[in-house]
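In: I'd like to go over a predicted model; first the sequence, then the structure.
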Amino acid sequence: MAAQPQRQSQPSGLLVIDKPQGVTSHDLVAAVRAGLHTKKVGHAGTLDPMATGALVVGFGNATRLLNYIVDHDKTYEATIRLGRRTTTDDADGELIDGPVADDAISGSADGDKVAPSILDGITCDMIERTIADRLTGPIEQVPNTFSAIKINGQRAYDLARDGKDVELKARPVTIHTFDVLDMRTGFTDAVRTNGPLVTTREPSSDPLTAATATDMVPVIDLDVRVSCSAGTYIRALGRDLGAMLGCGGYLTRLRRTRVGRFAVTDTNVVTAHVESRTFTNRAGETVTRNRAVLDATGDELLAHAMTMVASVRAAMPTVEITAEDAVNLRFGRRIPYDIHEPTAAYVPARTADVDSGDADRDAIDPNAGDVAAIIDRAKRGEAKPLVVFAADPAQ
């Protein structure tokens, strides 16, 4: 039985938000709920609090598109710090002392070995060959225990924070490109995961460092760009590259620049910033919490949103249908279209100054129309509705 049409009581669409550092993806969803005064909001793919960049947020009927967008390929830019490890594989974790995993393989596939001083002898050529040989194409990846993956209904990071053993299985992912953009060698203070890279062993003049650091340690910072399949953890790539080189590694910076066809450079991207609030809780403890604040709200925020037609065109395959087809879909009937994957069916809108009988495709507004349903193949030459949307009264 086809899904029942959903009421069109609120506007629907997608927003691309440039997430700031220091807040969660859920914080951005809460900000959109407040900014649009609507409860039906979700996002397509979590970004860690440390990460910045493209977060696709859907509201209204467009939330039904998010499951399809989650599966899109993604592009990231990151900085990997080689020479140390953390519990979370990024700068938000705690430093781990000692050797890398017992099964780590030193050097690249052609036999280069890492010198006893760990980083001595590691060259950009060695790193690039290791990436090409072992971290490009289809690979098996074990996510970090501090991840959003659910184990028996609980998030892995919640279990890990409670001190419970978390064992995640390797998952197949595909790394389309993994490019080294820059390599910098130097030193950083021994106590901070995000300390600055300097060229001398002398302690940093940074007062935060000078108050606690007693030594400087050698590290290598790599700026990289990765295009990958859905489900890839860039933190795990940094960790695994460090393990393969025998020196350890973690991320100090992560920015998602693209989710499928949605890019952080798009003209309609919504920016946001972080505001901190300090208060005393019931236990008498002083607590500081961050919250995400959108730089646009209300009608201004809606002006940045993609319409439902523009949203489906960016999210998945589409097919233009007739008004009669739309009625049939909304009654759960099949329509005579030969498709091979989930597809959005919509009735295109024409510009007002064109006669309704004019077949000139240039008269069709690519961002307007009536999205009737998401359909899938029923049999050859027939499509059935999977998700049905109520008619848009504005069309």
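Out: Thanks, I have the structure now.
In: Going by C-alpha atoms from here, please, whenever you check contacts or count neighbours.
Out: Fine.
In: Double-check Val173 against Pro138; I have them as touching.
Out: Yes. Here Val173 reaches Pro138: they are 5.8 Å apart, a contact under Cα atoms under 8 Å.
In: neighbour count winner among those two?
Out: Looking at Val173 and Pro138 with other Cα atoms under 10 Å, you find the greater number of neighbours at Val173, namely 19 against 14.
In: helix, strand or coil for the more buried one?
Out: With DSSP: H, G, I helix; E, B strand; the rest coil as the basis, Val173 sits in strand.
In: Spit out the contact partners of it.
Out: For Val173, the contacting residues are Pro138, Ile139, Glu140, Gln141, Cys228, Ser229, Ala230, Gly231, Thr232, by Cα atoms under 8 Å, 6 or more residues apart in numbering.
In: here's the one I want to compare it with:
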Amino acid sequence: MGRRKKGRDISGWLVVDKPAGLTSTAVVNKVRWAFDANKAGHAGTLDPEATGVLAVALGEATKTVPFVTDAMKAYEFTVRLGQATNTDDAEGEVIAESDIRPSDDEIKQALGGFLGEIMQVPPKFSAVKIDGQRAYKLAREGEEVEIAARPLWVEELVLVDRPDPDHVTLEMTCGKGGYVRAIARDLGEVLGCHGHVTQLRRIWSGPFDVEEAVTLAQVEELARQPELDELLLPLEVGLADLPQVICTDQGAARLRNGNPGMVIASDVDYGEECWASYEGQAVAVGRFKAGELHPSRVFRL
């Protein structure tokens, strides 16, 4: 018989405005402790010095993490022009410098080359795995690492501020797996002046917006108190990008046992992934086929 996980069976999403200086995992651990939850995870890592939306899933909501991770995200970030660093951010060592400072028009023109489907090489100091090891670990050990380029969809990349000749603030909306540090590095190369990120903030991620986020200080202040539970968003919010179908009474019972169940659907294609609800509560995620949902994930609520 397996060991029972410690903590409460509590499910939902908490949108945290992550502070600088903490890893995403450290934030998740603090949230899990504060709720005394038996399970927790997050939808999309932020670098330790980055701030903004870190969506933390508790309990059964962890089953919806992939749908938020795959969703579009938006970032506001500042690029330091004239310097390249080995980490592509301000934490690293300066490895190249330039006196060139492009104009606003030159920057705007260069940004157009980063729109749509692009190929991006992640930073050497990143969590990408190379032969089973993290790239940042190999980089710290002084090894030269070759990281393959990977596709990234960039929906929007615009200049929002130019506080001084050395800095430019940009806003980007992109798909899964994008590295803002790589955008800053590559933009600097295109402009012939080098560049690295000095400030990074995720302003929204899928259905979650920084405007609805709570601070870690609030979480710690309300830890282990009933008021903290009131800050949780329903599990169903994490399914916002999937179409919804409605279970019949018998369909709900069958789906909860992991079997295909009858659902009522509109505007859902055969084989399309969707989620089923019963009396407003999520029951399962699966594929719609001939009036039934074939479940891939079942929620135990």
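Out: Nice, thanks for sending it over. Bear in mind that the values here come from a model prediction, so they are computed numbers and not experimental data.
In: And the TM-score, once the two are fitted together?
Out: Once superposed, chain against chain, the TM-score is 0.89 (TM-score structural alignment, normalised by the length of structure 2); 289 aligned residues with a Cα RMSD of 2.1 Å.
In: what about structure 2, which of the contacts of Val173 of structure 1 hold up?
Out: Mapped onto structure 2 and checked by both residues aligned by TM-score structural alignment, their matches' Cα atoms under 8 Å, the contacts of Val173 of structure 1 keep the contacts Pro138, Ile139, Glu140, Gln141, Cys228, Ser229, Ala230, Gly231, Thr232.
In: about what we covered before: can you say which of the contacts of Val173 of structure 1 are buried?
Out: Gln141, Cys228, Ser229, Ala230, Gly231, Thr232 (16 or more other Cα atoms under 10 Å).
In: Could you list which of those residues belong to strands?
Out: In this view, the buried ones among the contacts of Val173 of structure 1 that belong to strands under DSSP state E are Gln141, Cys228.
In: Reformat the buried ones among the contacts of Val173 of structure 1 as a markdown table; add distance to Leu245 of structure 1.
Out: Converted to a markdown table, these look like this (distance: Cα to Cα, whole Å):
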| residue | distance to Leu245 of structure 1 |
| --- | --- |
| Gln141 | 17 |
| Cys228 | 22 |
| Ser229 | 24 |
| Ala230 | 26 |
| Gly231 | 24 |
| Thr232 | 20 |
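In: which of the buried ones among the contacts of Val173 of structure 1 lies closest to Thr257 of structure 1?
Out: Closest approach between the buried ones among the contacts of Val173 of structure 1 and Thr257 of structure 1, by Cα to Cα: Cys228, at 12.0 Å.
In: Aligned counterpart of the closest one in structure 2, please.
Out: Taking TM-score structural alignment, the alignment pairs Cys228 of structure 1 with Cys174 from structure 2.
In: list the contacts for that match?
Out: Per Cα under 8 Å, 6+ apart, neighbours of Cys174 of structure 2: Met72, Lys73, Ala74, Leu152, Trp153, Val154, Glu155, Glu156.
In: Next: Asp299 of structure 1.
Out: Asp299 of structure 1 neighbours (Cα under 8 Å, 6+ apart): none.
In: what's the answer for the one 3 residues further on, then?
Out: Leu302 of structure 1 is in contact with Leu36, counting by Cα under 8 Å, 6+ apart.
In: my guess is it is in a helix, correct?
Out: Yes. Leu302 of structure 1 sits within a helix when classified using three-state DSSP.
In: The residue nearest the centre of structure 2 and Cys193 of structure 2: what is the separation?
Out: For structure 2, the residue nearest the mean C-alpha position is Gly44 (2.9 Å; Cα atoms, centre = their mean). In this view, Gly44 of structure 2 and Cys193 of structure 2 are 30 Å apart by Cα to Cα, to the nearest Å.
In: Likewise for Lys30 of structure 2?
Out: Distance from Lys30 of structure 2 to Cys193 of structure 2, by Cα to Cα: 41 Å.
In: So between those two, which is more surrounded?
Out: Cys193 (21 against 15).
In: Surely that one is in contact with Ala96?
Out: No. With contacts defined as Cα under 8 Å, Cys193 of structure 2 does not count as touching Ala96, sitting 9.3 Å away.
In: Show me the common contact partners of the two, please.
Out: Gln83.
In: quick one: secondary structure of the residue lying farthest from the centre of structure 2?
Out: Distance from the centre of structure 2 peaks at Gln250, with 36.1 Å (Cα atoms, centre = their mean). When classified by three-state DSSP, Gln250 of structure 2 comes out as helix.
In: Distance-wise, check the corresponding residue of structure 1 for it relative to Pro366 of structure 1.
Out: Aligning on TM-score structural alignment places Gln250 of structure 2 opposite Glu324 in structure 1. For Glu324 of structure 1, the distance to Pro366 of structure 1 (Cα to Cα) stands at 20 Å.
In: try Leu208 of structure 1
Out: Distance of Leu208 of structure 1 to Pro366 of structure 1, given as Cα to Cα: 53 Å.
In: Pick out whichever of the two has more residues nearby.
Out: Neighbours of Leu208 of structure 1 and Pro366, each counted by other Cα under 10 Å, are more numerous for Pro366; the result is 15 against 11.
In: The more buried one - that's part of a helix, no?
Out: No. Per three-state DSSP, Pro366 of structure 1 lies outside any helix segment and is strand.
In: residues touching the closest residue to Val41 of structure 1 other than its chain neighbours, list them.
Out: In this structure, Val41 of structure 1 finds its nearest non-sequential neighbour in Phe59, 4.4 Å apart by Cα to Cα, 6 or more residues apart in numbering. Contacts for Phe59 of structure 1 (Cα under 8 Å, 6+ apart) come out as Pro11, Ser12, Gly13, Leu14, Thr38, Lys40, Val41, Gly42.
In: what's the answer for Val166 of structure 1, then?
Out: By Cα under 8 Å, 6+ apart, Val166 of structure 1 lies in contact with Thr145, Ala156, Leu159, Ala160.
In: same question, Arg8 of structure 2
Out: For Arg8 of structure 2, the contact set (Cα under 8 Å, 6+ apart) comprises Phe35, Asp36, Ala37, Asn38.
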